[in-house]
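Trainee: Just a sequence and a predicted model for now, questions to come.
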Amino acid sequence: MGQLFSDTSNNEDNGDLVSSANKYFLKIKAETKIISQETIHLIELHLKKGNIQGANSVINNALKNIDNAPINIAVTGESGAGKSSFINALRGIGPEDQNAAEVGVTETTMMRTSYQHPKIETLVLWDLPGIGTTNFPPKDYLEKVKFQEYDFFIIVSATRLTKHELDLAKAIRFMKKNYYFVRTKVDNDLQNEMESKPRSFNKAETLQQMRSYSVNTFTQNNMDIPQIFLISNRHLSDYDFPVLMDTLIKDIPNQKRHNLMLSLPNITKAAIDRKNKSMQQYIWLEAFKAGLLATVPVVGMIRDDVEKLKEKLNHYRVLFGVDDESLQVMAKESQVPVEQLRKIIKSPYLLETEKEETLGELFLKYLEKFASANGGLLASGLYFRKTFYLQFLFLDTVTEDAKVLLRETYSKI
């Protein structure tokens, strides 16, 4: 084990440090990076000059931006199109949960309504009144609902695109904002088609017809064709909801990407893995800020470290939906006893004891795995403090727990 450690604090050659930073960031796809390329270049520039403090300062500011950057998503469309259900789906809550957007309510007001994400405080979804329920032309409508405050718009439609929705899309583009077109209730449309044409029904062809209709409508109105997403608010992993999430993550600015990724419901293994990769970046940046050049002691864990580790583990459990409250909700929806769900996950028991030996064993066990998977970092003399290795262990464990729960409950929900 000793060969894994060396004291690089007196190393005047920063080539290894720059090389490792380059390798790390190159491994991350551009559309999933949580800091901008400009920030990465600035970090590397400081490292080349041997200015470790300067690099850490840049990372510290980047982390603050990630934590504090507001994300405001506007959801609009005709009344009855399923906006409220869609907002609840994005927030990962059911229609009967506390603070859920009320479903099936007729719009009678011009007031917009905000819904904060239950786990990501900086993320707010805005339910805008359907433009068809107002007497305002699209441009005035956008000004009334304060269009400049939103990162992007999602126009929700249940069936046919109306003139109101098309005019609104034009106005949003004119205001130089992005919008995404979502057709909801796809499952209802498929069911109706199957019942009316039981012998000739073809699911793939019907979905293509729905998409083609929307494309043709935009074309006939001399409009650029946006990305069109066919979804069911009741069956999120089916149809285009995962594709919509990938698109939003890719299009949003880097500093807002991390919290948007963490906000998404655990509807597929890919969604869970995406959260894991984003948290890996965040932990790595935190570790760098804390000082990567310190030698990592094999033994010893102070009480403050233990308390902070507990906080981190609980935080990850909440973000990945494997905390006690999430288990209760999952048990109710899937009709699987909560005790059964607790038995199949591991994260609640990682820090059952405060014994230093137990934490040390965890650390050494995971360090071998980490060194094997991330040899590039370790080989070049970059060493995280012990607590950061354990955070990676916590992250891997809650990620696997989330996947296990998805397998156990998906077919029953």
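Mentor: That came through, no problem.

Trainee: Only C-alpha atoms from now on, for both contacts and neighbour counts.
Mentor: Fine.

Trainee: Off-centre distance for the strand or helix carrying His41?
Mentor: Assigned by DSSP states H and E, His41 belongs to helix 37-48. Using C-alpha atoms, centre = their mean, to the nearest Å, the distance from the centre of helix 37-48 to the centre of the chain it belongs to is 26 Å.

Trainee: Please apply the same query to stretch 394-412.
Mentor: 16 Å.

Trainee: Which residues belonging to that stretch are considered buried?
Mentor: Neighbour counts over stretch 394-412 (16 or more other C-alpha atoms under 10 Å) mark 394-403, 405-406, 408-409 as buried.

Trainee: isn't Ala371 right up against Leu378?
Mentor: Yes - with contact defined as C-alpha atoms under 8 Å, Ala371 and Leu378 form a contacting pair (6.4 Å).

Trainee: Now do the shared contacts for those two.
Mentor: Jointly contacting Ala371 and Leu378 under the rule C-alpha atoms under 8 Å, 6 or more residues apart in numbering are Leu4.

Trainee: between the two, which one's more packed in?
Mentor: Shown here are Ala371 and Leu378; by other C-alpha atoms under 10 Å, Leu378 has more neighbours (18 against 14).

Trainee: Now do the helices in the stretch 201-350 of the chain.
Mentor: Assigned by DSSP state H, counting those that start in this stretch, the stretch 201-350 of the chain shows helices spanning 203-220, 241-251, 254-263, 269-291, 303-319, 324-334, 338-343.

Trainee: Presented hereafter is structure B, for comparison with structure A:
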Amino acid sequence: MGQLFSDMETMSKNNNDGDLVSSFNAYFKNIKAENKIISQETIKLIELQLDKGSIQGANSLISDALKNIGDAPINIAVTGESGGGKSSFINALLGIGPEEEGAAEIGVIETTMKRTSYKHPKIKTLTLWDLPGIGTQKFPPNAYLEEVKFKEYDFFVVVSATRFTKLELDLAKAIGIMKKNYYFVRTKVDTDLENEKRSKPRTFEREKTLKQIRSYSVKTFSDNSMAVPQIFLVSNYDLSNYDFPVLMDTLIKDLNVQKRHNFMLSLPDITEAAIDRKHKATQQFIWLEAFKAGVLATFPVVGILRDNDVEKLNRSLNFYRRIFGVDDESLELVAKDLQVPVGQVKEIIKSPHLLKASREETLGKKLLKYLEKFASANGGLLATGLYFRKTFCLQLHFLDTVTEDAKVLLRWTYSKH
């Protein structure tokens, strides 16, 4: 393709160390602690290097942080009695249906001690582990935890469709003693509500029934002289309802900061808030890469988009579409679920057409328009005073477009149900 367009780009209007520190600080100070993908300690260390004028030192810290984010494994253990909704809960976290490839098999009777791993289809560092219920074993919680290699997991989710057994409570105690986080999840809440409504059509009250379900679970803990933890009421088939979004927020907050980014990217787009959170995480990653590339550009450079730049943009766009569930494969699944032509689904979104040229407009002119649109909307870059290279500005524009597509698709899908 050769040169698409060229102009003069600089890192910032006044590229000095003080500006770099203030720009870096300005970006991260507006992001909540639980949403940051690098620790506050790392942010301070980078600022310190910039303040000392050590561009290479700051670059090295950012490179290490990005590598740690990309490589950090996330292991989630899910346990509970057979029939309690473990497999459906795992599939919900994987974002796949029960009949799709790689899904946890539903309705399987546990007969062995063997744990089963399930890799997330989009986030390769995330693994969910289906552990057999402790009630099926013949040894105490401590031995059970050793057998299932408890040290490997970031946290445990204890799942039940009725009430938590004493064995499960004892297991939670042992997990706590071993300094691991655990969460109690009460599944099949939608089924309970339907059954109650069917049996008491005139007196049924949704909130009252939910309160009764929660109280019933709480009583289990008080009956066993245990402090009552937070109990999450969920439906594995209606994730935007009940406590599933609250559970996800809790897990994100409790996770190691290095693992937070990829876990946020793995979450299903069940609400606009979930989509926004995923957007913020991805934006930070792009911003850090752009800052790292930019701080080395201490002199004006000619901005040229070559073939390999366009290839990189295409890879980035495809990654964003996949993570936000607006890639071709995801759109085909949506169309199949709603029993509509896939072309009808594609009509409502913009991202599939971002890198497609037309007879009326070359790709170069199209990308230039995107840059102009991005610059006018962001006033430089996110009001930090930095002017990053074109490829990063375009990545941020692509991310914004994909994010809006995900929201449009979510609203459209709900309107069809």
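Mentor: Arrived safely, thanks for sending. Values in this document were obtained by computation on a predicted structure and should not be read as measured data.

Trainee: Let me see the TM-score of these two.
Mentor: Remark: TM-score between the superposed chains equals 0.94 [TM-score structural alignment, normalised by the length of the first structure]; 405 aligned residues with a C-alpha RMSD of 1.8 Å.

Trainee: hmm, back to that, which residues sit against the helix holding His41 of the first structure?
Mentor: For helix 37-48 of the first structure, contacts defined as C-alpha under 8 Å, 6+ apart pick out 14-15, 17-18, 21-22, 25, 52, 54-56, 58-59, 62.

Trainee: Counting neighbours, what do you get for the aligned residue in the second structure for Glu333 of the first structure?
Mentor: Counting by TM-score structural alignment, Glu333 of the first structure lines up with Asp337 in the second structure. Asp337 of the second structure has 11 neighbouring residues, counting by other C-alpha under 10 Å.

Trainee: For the residue nearest the centre of the second structure, which non-adjacent residue is closest in space?
Mentor: Centroid-nearest residue in the second structure: Met264, 2.0 Å away (criterion: C-alpha atoms, centre = their mean). By the measure of C-alpha to C-alpha, 6 or more residues apart in numbering, the closest residue to Met264 of the second structure outside its immediate chain neighbours is Lys278, 5.7 Å from it.

Trainee: Could you do Phe201 of the first structure as well?
Mentor: That would be Met194: by C-alpha to C-alpha, 6+ apart, it lies 5.4 Å from Phe201 of the first structure.

Trainee: before we move on, back to that, in the first structure, what sits opposite the residue nearest to the centre of the second structure in the alignment?
Mentor: Using TM-score structural alignment as the criterion, Met264 of the second structure maps onto Met261 of the first structure.

Trainee: Likewise for Val185 of the second structure?
Mentor: Matched to the first structure by TM-score structural alignment, Val185 of the second structure sits across from Val182.

Trainee: burial measure for Asp374 of the first structure, as a count.
Mentor: Careful, residue 374 of the first structure is Asn; it's not Asp. Residues contacting Asn374 of the first structure under the criterion other C-alpha under 10 Å number 11.

Trainee: quick one: the match of Val185 of the second structure and Ser157 touch, right?
Mentor: Yes - with contact defined as C-alpha under 8 Å, Val182 of the first structure reaches Ser157; the gap is 6.2 Å.

Trainee: any idea how far Ile37 of the second structure lies from Arg260 of the second structure?
Mentor: 6 Å (C-alpha to C-alpha, to the nearest Å).

Trainee: Looking for the alignment partner of Tyr239 of the first structure in the second structure.
Mentor: Matched across to the second structure, Tyr239 of the first structure falls on Tyr242, judged by TM-score structural alignment.

Trainee: Kindly report the same for Leu313 of the first structure.
Mentor: That one, Leu313 of the first structure, aligns with Leu317 by TM-score structural alignment.

Trainee: Thought Asp400 was touching its match, still the case?
Mentor: No - using C-alpha under 8 Å, Leu317 of the second structure is not in contact with Asp400; the gap is 10.7 Å.

Trainee: Show me what Thr409 of the first structure lines up with in the second structure.
Mentor: Under TM-score structural alignment, Thr409 of the first structure pairs with Thr413 in the second structure.

Trainee: residues in contact with that match?
Mentor: By C-alpha under 8 Å, 6+ apart, the contact list for Thr413 of the second structure reads 334, 338.

Trainee: remind me, longest helix of the second structure?
Mentor: Counting by DSSP state H, the longest helix found in the second structure is helix 390-416.

Trainee: post-alignment, that helix versus the first structure, mean distance?
Mentor: Superposing on the first structure places helix 390-416 of the second structure at an average distance of 0.9 Å from its equivalents, by mean C-alpha distance after the TM-score superposition for the first structure.

Trainee: Next, count neighbours for Lys356 of the second structure.
Mentor: Lys356 of the second structure: 11 neighbours (other C-alpha under 10 Å).

Trainee: I should have written Met11 of the second structure there, sorry.
Mentor: When counting by other C-alpha under 10 Å, one arrives at 23 neighbours for Met11 of the second structure.

Trainee: Asn378 of the second structure versus the spatially closest residue to it that is not a sequence neighbour, what's the distance?
Mentor: Nearest non-adjacent residue to Met11 of the second structure, counting by C-alpha to C-alpha, 6+ apart: Tyr387, 5.3 Å away. Using C-alpha to C-alpha, we find Tyr387 of the second structure at a distance of 11 Å from Asn378 of the second structure.

Trainee: and what of Leu247 of the second structure?
Mentor: Distance, Leu247 of the second structure to Asn378 of the second structure, using C-alpha to C-alpha: 33 Å.

Trainee: Between the two, point out the one with more neighbours.
Mentor: Leu247 (19 against 13).

Trainee: Cross-check the contact I'm expecting between the more buried one and Phe232.
Mentor: Yes - with contact defined as C-alpha under 8 Å, Leu247 of the second structure reaches Phe232; the gap is 6.5 Å.

Trainee: Export the buried residues of stretch 394-412 of the first structure as TSV, with columns for distance to Gln116 of the first structure.
Mentor: Converted to TSV, those look like this (distance: C-alpha to C-alpha, whole Å):
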residue	distance to Gln116 of the first structure
Phe394	27
Leu395	25
Asp396	28
Thr397	28
Val398	24
Thr399	24
Glu400	27
Asp401	26
Ala402	23
Lys403	26
Leu405	25
Leu406	25
Glu408	29
Thr409	26
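
Trainee: farthest-separated two in the residues you listed?
Mentor: With C-alpha to C-alpha as the measure, no two of those lie farther apart than Phe394 and Thr409, at 22.3 Å.

Trainee: quick one on the thing from earlier: and the residue nearest to Met264 of the second structure, what's its match in the first structure?
Mentor: Match for Lys278 of the second structure (TM-score structural alignment): Lys275.

Trainee: give me every residue that touches its match.
Mentor: Contacts of Lys275 of the first structure by C-alpha under 8 Å, 6+ apart are 261-262, 320.

Trainee: so which of those comes closest to Leu168 of the first structure?
Mentor: Taking C-alpha to C-alpha as the measure, Leu168 of the first structure lies nearest Met261 of the contacts of Lys275 of the first structure, at 27.6 Å.

Trainee: All set, thanks.
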